[in-house]
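Asks: below are the sequence and a predicted model; questions follow.
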Amino acid sequence: MPNKTRKTPFRAPADAAPRLRGAPGRDPGNTPRETEESASAPKPRRKPFVAPSDPSKRGRHKEQPGKPERLHKLLAQSGIGSRREMEELISAGRININGEIARIGQSASPGDRIKVNGKLVHLKFSNRLPRVIIYHKPEGEIVSRDDPEHRPNVFTALPRMSGGRWVAVGRLDFNTSGLLLFTTSGDLANRLMHPRYNLVREYAVRILGALSDEARQRLLDGIELGDGPAQFDTLQEAGGEGANHWYRVSLFEGRNREVRRMFEAVGVVVSRLMRVRYGPFILPPNLKRAQVLELGEGEVKKLLSDFGMDDPAPGRPLHKPRERYAG
């Protein structure tokens, strides 16, 4: 029987038509409609990434012969893990170069055979741009390759690669849908998740019943959760009627099930949750569930520049420690 409950769709900001991959027959579902209040909210200081008009130019990155680079940096930008994690593996003697145990500070060159825990890995040198994709995660997928329950995972829908792997930028829980970022660079993923950049996360939330003025103020002022205080930076009504009401909320951190737990703390049940923005990235309105959009070469270069990754001094922060980067 079809569901007769009226649901008000949410319309993400207009964007250029991207090249899509995935299941074209899957519908994005019902999402909340923006109200006049949300439409009049302050706009992002910088426009979101937009696909180029010529789809043939997307995802094509020029490569030049690589030069020797520090091993821990190469492993990180190849998506194996963060630089700190790679240094720990090197210290533990779990990484080999051409059959010999690697040393801290050692460099690697194109053609070197690198093994991590006995497994041969494919390295990406800095003159080879990383790949970055936006994925519209549907509900019912887990952001993990290893799940004891063997539930469907997001990685099966991503483009296949002959070498390297996709690194998820943050997570969305099993019952949450929306924007999820992936990159082949562990270093870039680490910066996109690092607290010092304070990237804004924006969600469309559907709740059962109405949110009282008192509960609304508590969510904005801050409430105490089991893992510390939490608060929304913004909370706006976004339509809906009857038992279902939609809200747009934003915050500058991404703790486990934080949005759901905050509403539960004020006695409200979340019936649907979708992330519509992560930092400078906005979920494109025509990107359907289980589809991906890959950034072009120019967009990736700009992203690396914005996060200081084209600077010779690695780890230089893009902003002062407490300044928020909202894109």
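Replies: Good, I have the coordinates. What you are looking at is a predicted structure, and each value in this text was computed from that prediction instead of being measured.
Asks: please count neighbours and contacts with C-alpha atoms only from this point.
Replies: Fine.
Asks: what about the closest residue to Pro68 other than its chain neighbours, how many residues close to it?
Replies: Leaving out its chain neighbours, the residue that sits closest to Pro68 by Cα to Cα, 6 or more residues apart in numbering is Ser109, at 4.3 Å. By the measure other Cα atoms under 10 Å, the count of residues near Ser109 is 17.
Asks: for Ser109, what are its contacts?
Replies: Contact analysis of Ser109 by Cα atoms under 8 Å, 6 or more residues apart in numbering lists Gly66, Lys67, Pro68, Glu69.
Asks: for it, give its distance to His122.
Replies: 12 Å (Cα to Cα, to the nearest Å).
Asks: ok, which stretches of this structure are helices?
Replies: Applying DSSP state H to the chain gives helices spanning 36-39, 71-77, 83-91, 186-193, 213-221, 258-265, 297-306.
Asks: which among the contacts of Ser109 end up buried?
Replies: Taking 16 or more other Cα atoms under 10 Å as the criterion, what is buried in these is Glu69.
Asks: so which of the contacts of Ser109 are in strands?
Replies: For the contacts of Ser109, the ones inside strands are Glu69, with DSSP state E as the criterion.
Asks: and the contacts of Ser109, which two are the farthest apart?
Replies: Gly66 and Glu69 (8.6 Å; Cα to Cα).
Asks: shared neighbours, those two?
Replies: Joint contacts of Gly66 and Glu69 (Cα under 8 Å, 6+ apart) are Ser109, Phe125.
Asks: measure the most centrally placed residue in the chain to Ser271 for me?
Replies: For the chain, the residue nearest the mean C-alpha position is Leu181 (3.2 Å; Cα atoms, centre = their mean). Here Leu181 is placed at a distance of 24 Å from Ser271 (Cα to Cα).
Asks: and here's the other structure:
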Amino acid sequence: PRPAGKRKGGKSAARPAKGAGKPAAPAAEKGGARPAAKGDKSAAAEDLFRFVISGQYDADGGAAGPARKAKPVRELSAEDDAPKLHKVLAEGGLGSRREMEELILQGRVSVNGLPAHIGQRILPTDQVRVNGKLIHRRVTTKPPRVLLYHKPAGEIVSQSDPEGRPTVFDSLPRLKTAKWVAVGRLDFNTEGLLIFTTSGDIANRFMHPRYGVEREYAVRTLGELAEADRQRLLHGIQLDDGQANFLRIVDGGGEGVNHWYHVALTEGRNREVRRMFEAVGLTVSRLIRTRYGQFLLPRGLKRGRWQELEPEEVRAMMAAIGLKAPAKQAGAPKGATKVGGRKQREQAAIEGRPMATGMDGLPRFNKEGGRGGANRGQPDPMQTSMGYITAPTLLTSHTGRFAAGVSMPQQPGMRGPAGGG
């Protein structure tokens, strides 16, 4: 594997070419992905905030350490413990559980040649087809995949954009049949930490309001917040879509008309942070998400690049948020047939699969241009002669916009993709 590539005609790559992953990450104590004790996490979050509002953040392209190489990691396969059908399809990366339920209701899914139904449980011997295409399922002990991405300003969190603007998905490693799910969104001009996963369950645990997962932002405003307005923002302020409040507001100082604040909240409504400050007469001139739940924006992760958690780190994270992770496999069962020899396995490991880095803070960088994986022979069941299901037809889509799968649905009344920033 090689370190991050270069943008054509430039000296360094702020963003990778479409489908190419990028490196990442320093030690965990400097803002890596390792969950920490509450006191340590607060100190690390404050240290990260100070770094973000300093000039060094922009000078380093959002990072604070040199890139180092590492090994590639695996492709995702679905769990095989007799789960429900819509979960099998969603965990296989074909879309969200709700989207899979819709496919089942539309009669597009069959099990052993018979129409599938909602709530149906799937055994290892069952043959599942979507739009007539067989879904190859493999027994696996590997957990879902999780990426931490440093979103730059000027990218949208959507599979495609009618205006042709860059999307965050252009920078992620490509999956043959799986689909990256964005854990929440950030609007076009907001930057910072964005989490991606192939698991709808993980995304739901982070995003759903009932779990109260905290988000922290560094907010730069034009003007200083009066104490009376600060109290209003802490106790609750009325917005068009309901009441909202910050959990904490810490004054970060500033120069001239610019002033920084470190804020925390447990929601991710469309442009919520910006609208809250606008409600007290302040314009947000810059917005950077520095923390989401237990994850801090890694100090060594440059803008437009991602780092991946190791399987053990994903298992630990799933346990921490109350999800069951696939059990760790002790070894191959007696009489099991090995698929391929050592050379074949080593070759498969370097054929362009994404790189990993983990909660231990040791960076493992992805290979540029990586794609494909263990399931590369499986046809994409969401691909039809007219394009991807639920995506615009070929007459209205841009070439290559839907290579990653089903497009994410927009919220009613929203003009284009937007985020919680």
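Replies: Everything's here; your move. Since the structure is predicted, the reported quantities are computational estimates derived from the model, not experimental observations.
Asks: quick revisit: mind checking the helices of the first structure for the one nearest to Ala238 of the first structure?
Replies: It's helix 36-39; of the helices of the first structure, that one is closest to Ala238 of the first structure (Cα to Cα) at 6.8 Å.
Asks: need the contact partners of that closest one.
Replies: Gln236, Glu237, Ala238, Arg248.
Asks: which among the residues you listed gets closest to Gly79 of the first structure?
Replies: Nearest to Gly79 of the first structure among those, with distances taken as Cα to Cα, is Arg248, at 32.7 Å.
Asks: mind telling me what the closest one corresponds to in the second structure?
Replies: Residue pairing (TM-score structural alignment): Arg248 of the first structure is matched to His262 of the second structure.
Asks: number of residues surrounding its match?
Replies: 23.
Asks: now do the one 10 residues further on
Replies: Other residues within reach of Glu272 of the second structure, judged by other Cα under 10 Å, total 19.
Asks: just to revisit the earlier point, got the contact list for the corresponding residue of the second structure for the residue nearest to the centre of the first structure?
Replies: In the second structure, the residue matched to Leu181 of the first structure (TM-score structural alignment) is Ile195. Going by Cα under 8 Å, 6+ apart, Ile195 of the second structure touches Val146, Leu147, Leu148, Tyr149, Ala182, Val183, Gly184.
Asks: re earlier: just the contacts of helix 36-39 of the first structure: which are in strands?
Replies: Gln236, Glu237, Arg248.
Asks: now those in JSON lines, with distance to Gly267 of the first structure?
Replies: Formatted as JSON lines, these follow (distance: Cα to Cα, whole Å):
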{"residue": "Gln236", "distance to Gly267 of the first structure": "18"}
{"residue": "Glu237", "distance to Gly267 of the first structure": "18"}
{"residue": "Arg248", "distance to Gly267 of the first structure": "18"}
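Asks: quick one: which of those residues is nearest Arg60 of the first structure?
Replies: For these, the nearest to Arg60 of the first structure is Arg248 (35.5 Å; Cα to Cα).
Asks: residues contacting the closest one?
Replies: Ser38, Glu202, Tyr203, Ala204, Val205, Thr234, Leu235, Gln236, Glu237, Ala238.
Asks: again with Leu188 of the first structure
Replies: Contacts of Leu188 of the first structure (Cα under 8 Å, 6+ apart): Gln77, Leu304, Met309.
Asks: would you turn these into a markdown table with distance to Ala215 of the first structure?
Replies: Formatted as a markdown table, those follow (distance: Cα to Cα, whole Å):
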| residue | distance to Ala215 of the first structure |
| --- | --- |
| Gln77 | 44 |
| Leu304 | 40 |
| Met309 | 42 |
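Asks: nearest to Asn256 of the first structure among these?
Replies: Gln77 (25.5 Å).
Asks: before we move on, the earlier item: among the contacts of Arg248 of the first structure, name the buried ones.
Replies: If we count by 16+ other Cα under 10 Å, the contacts of Arg248 of the first structure have these buried: Ser38, Glu202, Tyr203, Ala204, Val205, Leu235, Gln236, Glu237, Ala238.
Asks: pretty sure Leu194 of the second structure sits against Tyr149.
Replies: Yes. With contact defined as Cα atoms under 8 Å, Leu194 of the second structure counts as touching Tyr149 (5.1 Å).
Asks: higher neighbour count, those two?
Replies: In this view Leu194 of the second structure and Tyr149 are compared by other Cα under 10 Å, and Tyr149 has more residues nearby, 27 against 24.
Asks: for Arg108 of the second structure, see how far away Asp80 of the second structure is.
Replies: On the measure of Cα to Cα, Asp80 of the second structure and Arg108 of the second structure end up 21 Å apart.
Asks: Tyr278 of the first structure: neighbouring residues, count only.
Replies: With other Cα under 10 Å as criterion, Tyr278 of the first structure counts 23.
Asks: ok now do it, which residues does it touch?
Replies: Shown in contact with Tyr278 of the first structure (Cα under 8 Å, 6+ apart): Leu179, Leu199, Val200, Arg201, Glu202.
Asks: I figured Ala244 of the second structure hits Met276, correct?
Replies: Yes. The criterion here is Cα under 8 Å, and Ala244 of the second structure meets it with Met276 at 7.5 Å.
Asks: need the overlap of contacts for the two.
Replies: Leu233, Ile237.
Asks: one step back: now the contacts of Ser109 of the first structure in JSON lines, with distance to Ala243 of the first structure?
Replies: Formatted as JSON lines, these follow (distance: Cα to Cα, whole Å):
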{"residue": "Gly66", "distance to Ala243 of the first structure": "59"}
{"residue": "Lys67", "distance to Ala243 of the first structure": "61"}
{"residue": "Pro68", "distance to Ala243 of the first structure": "61"}
{"residue": "Glu69", "distance to Ala243 of the first structure": "58"}
